[in-house]
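K.L.:
sequence-free structure coming up:
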């Protein structure tokens, strides 16, 4: 059995862990661009 199969089996047996990982990934995809663009200056008129 490979590591992928073990992880898949674990997540099938623990759906709350799967939903927590999904929520974390959504949060990270939203925070990443904000953190990357934090140093940019605003050029005004």
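P.N.:
Perfect, thanks for sending it. Keep in mind that what you see is a predicted model, and the values were worked out from it rather than measured.

K.L.:
CA atoms for contacts and neighbours, from now on please.
P.N.:
OK.

K.L.:
how far away is the residue positioned nearest the centre of the chain from residue 4?
P.N.:
Closest residue to the average C-alpha location of the chain: residue 25 at 1.4 Å, with Cα atoms, centre = their mean. Applying Cα to Cα, to the nearest Å, the value for residue 25 to residue 4 is 18 Å.

K.L.:
before we move on, what about residue 21?
P.N.:
For residue 21 relative to residue 4 (Cα to Cα), the value is 16 Å.

K.L.:
next up, a second structure to put side by side with the first:
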């Protein structure tokens, strides 16, 4: 669904290395049907 290789998804699940916001967005919103909400507080 998110057009990523299984090995890449596995690496994300196991250690989150090299995870970009774009990939996080695509995985959650396109692959899982969820919503990504990012907030920055100071």
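P.N.:
Noted; the coordinates are in hand. Since the structure is predicted, the reported quantities are computational estimates derived from the model, not experimental observations.

K.L.:
TM-score, when you put one on top of the other?
P.N.:
After superposition, the two chains reach a TM-score of 0.30 (TM-score structural alignment, normalised by the length of the second structure), with 19 aligned residues with a Cα RMSD of 2.3 Å.

K.L.:
in the host helix or strand of residue 33 of the first structure, what counts as buried?
P.N.:
If you go by DSSP states H and E, residue 33 of the first structure is part of helix 15-36. Within helix 15-36 of the first structure, no residue is scored as buried using 16 or more other Cα atoms under 10 Å.

K.L.:
residues making contact with that helix?
P.N.:
Here helix 15-36 of the first structure makes contact (Cα atoms under 8 Å, 6 or more residues apart in numbering) with residue 11.

K.L.:
gap between the two ends of stretch 12-24 of the second structure?
P.N.:
One end of stretch 12-24 of the second structure to the other measures 9 Å (Cα to Cα).

K.L.:
number of nearby residues for residue 13 of the first structure?
P.N.:
Per other Cα atoms under 10 Å, the neighbour tally for residue 13 of the first structure reads 11.

K.L.:
for residue 22 of the first structure, see how far away it is.
P.N.:
For residue 13 of the first structure, the distance to residue 22 of the first structure - Cα to Cα - is 16 Å.
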